[in-house]
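[1] the amino acid sequence is not available; the structure is as follows:
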């Protein structure tokens, strides 16, 4: 098995990190960052591991670091894309079992980290009962925390989320005894947004994806309508703090038009 180099440990690297931090104004930091960690399986294969599980474990450890970086610069909300509905349907059973165990361990660890509030976003149905229990317990345990808000997108699909939001609106309207005509006349984008898994939260200002891939993969489709995107060539486990800070600096230099 080949060893991966321990990146970003030298004095020059640390000096550069300090310089980047000083270049970022607290007022220019995105309030909500969404992360699509990609390339874990490729990382494991290139490093000579026998199974993707080692890549997923390394990716989970990197997400823990990533949250620390976000907290350090003043990001208030972070959404992590950990397991999609497509993953549940298409990944090999052994890989899926390993990934579910890794996600459960990560969620539990985060619930004991600082004053972070951890929320599950996605569908519980279709998840293994043990993972569903862990996610529910973690959310309950941290619901009153006031620190970094961490969304764990597990069993998540953007199209499915929109469908669930519309179903919720219809059910609520039906309980009030309203007609279909009244529902159609009253439906607004703001109303749909309130019924999303992330209802009440700000939309992501910045969406980051690793491994050089440049696609959304059914992640926060509604919420990212006006988000800025930043793509990193590094595979997920190889992501460095310098990559993250460059993304924040790049975001701060952009002229956001919000669809204009």
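    Noted; the coordinates are in hand. Keep in mind it's a predicted model, so treat the numbers as computed, not measured.
[2] C-alpha only now, for contacts and for neighbours.
    Will do.
[3] can you report how many residues lie near residue 16?
    Burial of residue 16, expressed as a neighbour count using other Cα atoms under 10 Å, amounts to 13.
[4] also the one 4 residues further on?
    Neighbour count of residue 20, defined by other Cα under 10 Å: 15.
[5] got it, and residue 19?
    Neighbour count for residue 19, taken as other Cα under 10 Å: 11.
[6] can you tell me the helix or strand for it?
    Here residue 19 sits within helix 11-23, counting by DSSP states H and E.
[7] and the helix or strand following that helix, what does it pack against?
    Reading on from helix 11-23 to the C-terminus, the next helix or strand found by DSSP H and E is strand 32-36. For strand 32-36, the helices and strands in contact under the criterion 3 or more Cα pairs under 8 Å, 6 or more residues apart in numbering; DSSP states H and E are strand 77-84, strand 206-209.
[8] ok, second structure coming up, stack it against the first:
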């Protein structure tokens, strides 16, 4: 990739197509999830090598609990295994890992692993990697407003004062991504063309790239194609074209 290419600072990815990848091969859906999990490290490495600083991946949504219980159980086991693997990977790659989403809905075991992983990697300065687990964009905004109201009551701020001072900046500061820049580019694999309740506040001015490639097959070449697309976009954020 040429040096002239614009590189997004923050890349968001919806990992889609694991089940279809497995079905095409006559394999159980959970094997597809396992294969998709194996693809996380090479894509993160490729992103960092290309100059991307932040990567956020959608691993398990608030809606995914509606899937068959057997599949949910296997996904939870896979996520727990990945938290353990990520401890080694974070040290290997100097990678900071954070989990976004409602952790109160996760098991004690998974929360313990998340805490250990986040504490271990908190000072690492390489790729800043966020994993969205039990995450929903609407739920995140709901939780943000809940936190704002609780803090206002604790500080003795009246609702009228709060209403007068509430701002987009205040809401952003109470989201799971408070100290992380909004994504510049969002990629969704497998051909679906919607954001499925993913970072709906943060993606307001993000460029969207949809690919038919299933997540387990998504490679550095696919990532470069997405960046090529992003590089050709002129981001005006509501303003007029320059020149």
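    Sure thing, it's come through. Just so it is clear, the model here is predicted, and its values are computed rather than measured.
[9] export the helices and strands packed on strand 32-36 of the first structure as a markdown table, with columns for mean neighbour count and distance to residue 190 of the first structure.
    Formatted as a markdown table, these follow (neighbours: other Cα atoms under 10 Å; distance: least, Cα to Cα, whole Å):
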| stretch | mean neighbour count | distance to residue 190 of the first structure |
| --- | --- | --- |
| strand 77-84 | 23 | 20 |
| strand 206-209 | 22 | 20 |
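[10] could you export those as TSV, including distance to residue 219 of the first structure?
    Rendered in TSV, the data for those read as follows (distance: least, Cα to Cα, whole Å):
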stretch	distance to residue 219 of the first structure
strand 77-84	7
strand 206-209	10
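[11] circling back to that earlier point, for the helix holding residue 19 of the first structure, name the packing helices and strands.
    Secondary structure elements in contact with helix 11-23 of the first structure, counted by 3+ Cα pairs under 8 Å, 6+ apart, are helix 241-253.
[12] the helix it packs on corresponds to what range in the second structure?
    Helix 241-253 of the first structure falls opposite residues 220-232 of the second structure when the two are matched by TM-score structural alignment.
[13] how about that stretch: buried residues?
    Buried residues in stretch 220-232 of the second structure, counting neighbours by 16 or more other Cα atoms under 10 Å, are found at 220, 223-224, 226-230.
[14] so how far is it from its chain's centroid?
    What separates the centre of stretch 220-232 of the second structure from the centre of its chain is 18 Å, taken as Cα atoms, centre = their mean, to the nearest Å.
[15] hmm, who's touching that stretch?
    Applying Cα atoms under 8 Å, 6 or more residues apart in numbering, the external contacts of stretch 220-232 of the second structure come out as 1, 5-8, 42-43, 46-47, 185, 187, 207, 209.
[16] before we move on, what about stretch 41-56 of the second structure?
    Applying Cα under 8 Å, 6+ apart, the set of residues contacting stretch 41-56 of the second structure from outside is 7-13, 89, 126-132, 218-220, 223.
[17] which residue numbers in the first structure does it align to?
    With TM-score structural alignment applied, stretch 41-56 of the second structure matches the range 64-79 in the first structure.
[18] other residues contacting the helix ranked longest in the second structure?
    The helix spanning the most residues in the second structure, taking DSSP state H as the definition, is helix 69-93. Residues outside helix 69-93 of the second structure that contact it (Cα under 8 Å, 6+ apart): 29-30, 33-34, 37, 41, 64-65, 95-97, 109-110, 113-114, 117, 120-121, 124, 126-127.
[19] which of these are buried? Put it as a ChimeraX command.
    Buried residues within those, by 16+ other Cα under 10 Å, are selected in ChimeraX with:
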select :29,30,33,34,37,64,95,96,97,110,113,114,117,120,121,126,127
